[in-house]
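**Student:** please work out how this folds:
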Amino acid sequence: MQLKDAKILVIDDDPDVLIAMRLLLKSHVAEITVEKKPSNLPSIITNKKFDVVILDMNFNGLVNTGNEGIFWLNRIKELSPHTDVILITAYGDIDLAIRSLKEGASDFIIKPWQNEKVIASISEMVKKRRKPGKNLKSKGETKIIGESEEINRVFSKIEKVAPTDANILILGENGTGKDLVARAIHENSNRKNKPFVKVDVGALTSSLFESELFGYKKGAFTDAREDRKGRFESANGGTLFLDEIGNISLRQQARLLTVLQNRTITPLGSNEVVPVDIRLICATNLKISELSDESKFRKDLIYRINTVDIVVPPLRTRGTDITLLTRFFLDFYSKKYAKGPFKTEKSFLEKLKNHSFPGNVRELQYIVERAVIMAENSVLQDKDLSFSAIELAPEKQDLDDMRLETVEKNTILKVIDKNKGNISKSAKELGITRAALYRRLDKYDL
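**Tutor:** Sure, this is the predicted structure:
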């Protein structure tokens, strides 16, 4: 999208600011709307879509705390989650700036502004704008939902690698949606009209591994009563997705490597070599550093399956995507269970935002489904949410294991559990920043 196609809304109770913004932007954008009263904002946004909203942080001119701007920022994000918001104020309060960015603002500028910086900021936002799951659709349904910087990086990689035949390794915690990324790659590739075959190889026993992947001939073993194609042959011309690749044995890895090198398979009970043409996508919840341990995983296989890697971010790092996904699941389960439609109080969304989501998107999905099923009225509150105690249950500390990293890991788990998954409160209690706490969560794979 280009700046000349953008629609901008400016909200400020100072007429001079509105005039200045109109004069500045009218020659750069497709449409600019100005509004003096923020109370009119809901009806304006409901009736027309805007790419960027420029919002004053203080109204009424009585108490300039910025709270008014934060309130209307949250209202905009509720009504139009995909709209970028730039907050402006005459008071250069860095704490307020950081707070607004955490609440979902895209940028923060101080009056008097520099025209070039305002244009540059809007241009950058418009350039990066995309709808959640842009071009990542299947049978009319959006498969990946999000607008955060973290998920946009995933979208960008998918768009680059999908048209190629490069082997892809998808990394990420359980529940982040690695299978959706795999399917999105297939459905945006040149093989989209060919089969997409998924195999959970981590669940296959040694005896099933070869028969499932490579197929067999009648009589190859006791229960082989007829010829059967393996998953490689079934995916011929299309995409083969091997999930939980990090859990297969070294012997299975060797067999897989041979097939990938030769691009041929030999069904069990046959001497016939069958050529296969597949695009390979693999996924694992292990980190590359863990896969690099040659006692567990062959490095030559890593190189073979990992032409490009895509890391799917955990939900706790995706900011406003939590709200987007919540609304998506609310709509889905409202229709499924013929209930609602539901509205949400701020307390409902705040409780979700403060949860650490160790189970990621899958956990959020089940939480929302449970809330819909158990809801007694159409307005959901924080009391309608319940989190799994299993997800946050801290491990019992081995009193004989007093290594510093073990003590630190268990302390983090205990504090997060105490604060019911609230990362901000936990970081404060631990005496570290949120970023430092996230680094430790990643370090200990929590």
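
**Student:** rest of the way, CA atoms for contacts and neighbours
**Tutor:** Noted.

**Student:** which non-adjacent residue is nearest residue 24?
**Tutor:** residue 115 (7.2 Å; CA to CA, 6 or more residues apart in numbering).

**Student:** touching, residue 324 and residue 146? I think so.
**Tutor:** Yes: counting by CA atoms under 8 Å, residue 324 sits close enough to residue 146 to count as a contact (6.7 Å).

**Student:** let's see this one next to it:
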Amino acid sequence: MLLKKASVLVVDDDADVLTAVRLLLRPQVKEIVTEKNPEQIPALLKQQAFDVILLDMNFRSALNTGNEGFFWLNKIKELKSDAAVIMITAYGDIDLAIRSVKEGAFDFVVKPWHNEKLLATLTDAISRKSGGAKATITGSSKAMGLELLGESEAMQDILLKIRKVAPTDANILILGENGTGKELVAKAIHQQSLRADKPFVKVDVGALTESLFESELFGHKKGAFTDAREDRAGRFEMANGGTIFLDEIGNISLQQQSKLLSVLQNRQVIRVGANEPTDIDVRLLCATNVPIADLANEVRFRKDLIYRINTVEITIPPLRKRGSDIILLARHYAEVYAHKYMKPVPELSKVALDKLLHYHYPGNVRELQYAIERAVIMADSDVLDAPDIIFSPIEAAPVEEVLVQESNLEELEKITINRVLQKHSGNLSRAAKELGITRTALYRRLGKYGI
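**Tutor:** A predicted model of the protein is given here:
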């Protein structure tokens, strides 16, 4: 076994983490060295060669780098170490950890981790290192549901994030425009979790009235109100042991938010008309199309509830930002609907592909799906041409409104810079390249707009 022959260095300023890793790995590896001070890394690497380095993303040191993990990752590369570097990160730094993989780390683990997952990651690192294979950011779309397809950088980041957070019990907030696939991401997280064989319960909380909210989520006793003819478990009890997915969480009232927060804090529900609480054990996933900046407005949404539901945030990009994924999805839906309607699987002509690539998709993946379904039904040949693809006029009005709202050029520039920075996880060099300006020019604009 390769792990038995490995030497591992663990660098973390948390003594409890070092103790836990030492106890776990001592029987599993040839040698384990632990170090609290990252500034000892150069000396340790001069003394001996390590197969794997477990490196924390953040240290409480005097080094002012913004994020010490990147500094020491680059330092290890400068020292020409052959060790595979695995970053140790907290939930809040997952986006940074994904960026570290792009910049040379082999992988990352989220703390608190499951021991089996950590050992599997170490084994994979040592195996690939000895075999000379290079690690890449990939996600298994097939394991996560066929419609969760994507080869774009943004989708690969999401697939990697799902793979990392799914085995934990972290609460996840999924953000994205209507039609981007938020429910698919929620299902993928459940399918990849340790609760996969337990219930997955979806509730569209934005559609619940004040009178139905408590009864639907928390249940009721017989006679609690006029139509309560029998005891009924709520959705939280139905999801016990599994996952509950609260869709459109951004649309519930402040009063509903208060009731939900109480349940999440106490891990108990009280049925309407009852006095005794019932303990619950659920994994919470939430989704909204409301931007996080709007949710942070306490007139609309309680900040304490945001922190409760948002241990990890996953933002799904709109389809218009996903490039060639549009063609990948179009071909997928063409095959799906050809089988459904018992027709030959059609090809897409070049002009049809161009039309698909240059459309703005205000309805996102859902709009593309319906356009391809209609084209497959109506087409008279085995080739879909541009006239066969008709987009819904329902989506036209909102786009025009957005263009009017963004007519102010400075505001549009600020919005564009923010979007590109978010896309590249704050990497200024990549953002400047996509914007077509120098890093210096980007710095000036960041100062100008207070970004």
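
**Student:** if we can go back for a sec, the more surrounded of residue 324 and residue 146 of the first structure?
**Tutor:** More neighbours surround residue 146 than the other of residue 324 of the first structure and residue 146, with 24 against 20 (other CA atoms under 10 Å).

**Student:** quick one: map the more buried one onto the second structure.
**Tutor:** Superposed on the second structure with TM-score structural alignment, residue 146 of the first structure falls opposite residue 150.

**Student:** show me the contacts for the most centrally placed residue in the first structure.
**Tutor:** Nearest residue to the geometric centre of the first structure (CA atoms, centre = their mean): residue 151, 4.8 Å. Applying CA atoms under 8 Å, 6 or more residues apart in numbering, one finds that residue 151 of the first structure lies in contact with 312-313, 318.

**Student:** distance of it relative to residue 131 of the first structure?
**Tutor:** 12 Å (CA to CA, to the nearest Å).

**Student:** could you do residue 150 of the first structure as well?
**Tutor:** 14 Å.

**Student:** who's more crowded, those two?
**Tutor:** Legend: neighbour count by other CA under 10 Å for residue 150 of the first structure and residue 131, higher for residue 150 (18 against 12).

**Student:** circling back: how close does the match of residue 146 of the first structure get to residue 167 of the second structure?
**Tutor:** Taking CA to CA, one finds residue 150 of the second structure at 22 Å from residue 167 of the second structure.

**Student:** what do you get for residue 439 of the second structure?
**Tutor:** Residue 439 of the second structure is 38 Å from residue 167 of the second structure, by CA to CA.

**Student:** between these two, which is the more surrounded one?
**Tutor:** residue 167 (20 against 16).

**Student:** that one corresponds to which position in the first structure?
**Tutor:** In the first structure, residue 167 of the second structure lines up with residue 163, judged by TM-score structural alignment.

**Student:** how about the closest residue to that match other than its chain neighbours, what does it touch?
**Tutor:** Leaving out its chain neighbours, the residue that sits closest to residue 163 of the first structure by CA to CA, 6+ apart is residue 189, at 4.5 Å. Going by CA under 8 Å, 6+ apart, residue 189 of the first structure touches 162-164.

**Student:** at 10 Å instead, please
**Tutor:** Listed by CA atoms under 10 Å, 6 or more residues apart in numbering, the contact partners of residue 189 of the first structure are 158-159, 161-165, 183, 238-239, 279.

**Student:** contact partners for the residue mapped onto residue 306 of the first structure from the second structure?
**Tutor:** When the second structure is aligned by TM-score structural alignment, residue 306 of the first structure is paired with residue 310. Contacts for residue 310 of the second structure (CA under 10 Å, 6+ apart) come out as 91-92, 170-174, 284-286.

**Student:** what about 7 Å?
**Tutor:** 171-173 (CA atoms under 7 Å, 6 or more residues apart in numbering).

**Student:** and if you look at residue 178 of the second structure?
**Tutor:** Counting by CA under 7 Å, 6+ apart, residue 178 of the second structure has contacts 289, 363.

**Student:** helix/strand/coil for it?
**Tutor:** Here residue 178 of the second structure is recorded as coil under DSSP: H, G, I helix; E, B strand; the rest coil.

**Student:** what's it aligned with over in the first structure?
**Tutor:** By TM-score structural alignment, residue 178 of the second structure lines up with residue 174.

**Student:** how far away is its match from residue 315 of the first structure?
**Tutor:** Relative to residue 315 of the first structure, and taking CA to CA, residue 174 of the first structure is found at 11 Å.

**Student:** now swap in residue 263 of the first structure and tell me
**Tutor:** Taking CA to CA, one finds residue 263 of the first structure at 37 Å from residue 315 of the first structure.
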